[in-house]
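In: Following is a predicted model, sequence given first.
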Amino acid sequence: MSYARIVDIRSAPGPARKSHAWQVLREAARLEPDEDARIAWYREDPIGVLGRETAEALVASGRYEEVLAFLRGVRRDLGLEVPHGFGAF
């Protein structure tokens, strides 16, 4: 049996930052099912529209809501998120 790799977010001070990191990783899981790829994205890939900083750096600086909005925008742009309301009628 294989277990999911644990992400070490101890360098982010305080429980709020850890919670924010988990929120971002959970939202990223809706786009990328592969955990290794998700963690690599979180730590290494700069987000151009957010100043070319990584998600990890943005979360550490308190900008996690911007990362969540970015991920939700990507889902919407890919057509993975159903709009709310009566648009389907």
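Out: Alright, I've got the coordinates. This one's a predicted model, so the numbers in the text were calculated from it and none came from an experiment.

In: Going by C-alpha atoms from here, please, whenever you check contacts or count neighbours.
Out: Fine.

In: and Ile47, how many neighbours?
Out: Using other C-alpha atoms under 10 Å, Ile47 has 16 other residues around it.

In: what's near enough to touch it?
Out: By C-alpha atoms under 8 Å, 6 or more residues apart in numbering, the contact list for Ile47 reads Glu53, Thr54, Ala55.

In: where's the second one relative to Tyr64, distance?
Out: Which is Thr54. Look at Thr54 and Tyr64: by C-alpha to C-alpha, to the nearest Å, they are 11 Å apart.

In: and the most centrally placed residue in the chain, what does it touch?
Out: The centroid of the chain falls nearest to Val24 when counting by C-alpha atoms, centre = their mean (3.2 Å). Counting by C-alpha under 8 Å, 6+ apart, Val24 touches Tyr64, Val67, Leu68.

In: again, only this time at 6 Å
Out: By C-alpha atoms under 6 Å, 6 or more residues apart in numbering, the contact set of Val24 is Leu68.

In: Against that first model, consider the following:
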Amino acid sequence: MSVRLLCDTARVMAAARHVEPNRARRRAWFVEDPIAELGFRTAEDLVEAGETSRLIAMIASIRAHERGS
């Protein structure tokens, strides 16, 4: 895994920690759950595609109660 992917994964997981405090559930979400509003791709797919900023913005909107969790 490249340094960029590691850093971006860490950023996403840190942001998601505020929405899902359980590390195991957060990890499962990252690799398994397709996100409808981001093209039914997983968080892992989005990070690999270089779309970390979009993903973190979505997580921020959840934290701000601008959308459902």
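Out: Everything's here; your move. These figures come from a predicted structure and were not determined experimentally.

In: top of the contacts of Ile47 of the first structure by neighbour count?
Out: Ranked by the number of neighbours (other C-alpha under 10 Å), the contacts of Ile47 of the first structure place Ala55 first, at 26 neighbours.

In: ok, back up a step: show me what the residue nearest to the centre of the first structure lines up with in the second structure.
Out: The alignment partner of Val24 of the first structure in the second structure, by TM-score structural alignment, is Val12.

In: That match - that's part of a helix, no?
Out: Yes - when classified by DSSP: H, G, I helix; E, B strand; the rest coil, Val12 of the second structure is found to be part of a helix.

In: Quick one: residues contacting the equivalent of Glu65 of the first structure over in the second structure.
Out: Alignment note (TM-score structural alignment): Glu65 of the first structure maps to Ser53 of the second structure. Shown in contact with Ser53 of the second structure (C-alpha under 6 Å, 6+ apart): no residues.

In: name the element Ser53 of the second structure belongs to?
Out: Element membership of Ser53 of the second structure, judged by DSSP states H and E, is helix 52-63.

In: likewise His20 of the first structure?
Out: Residue-wise, His20 of the first structure maps onto helix 14-29 under DSSP H and E.

In: same for the next helix-or-strand element following that helix, what does it pack against?
Out: Downstream of helix 14-29 of the first structure, the first helix or strand assigned by DSSP H and E is helix 35-44. Applying 3 or more C-alpha pairs under 6 Å, 6 or more residues apart in numbering; DSSP states H and E, one finds that helix 35-44 of the first structure makes contact with helix 55-60.

In: buried residues in the helix holding His20 of the first structure?
Out: Neighbour counts over helix 14-29 of the first structure (16 or more other C-alpha atoms under 10 Å) mark Arg17, Lys18, His20, Ala21, Gln23, Val24, Leu25, Glu27, Ala28, Ala29 as buried.

In: All set, thanks.
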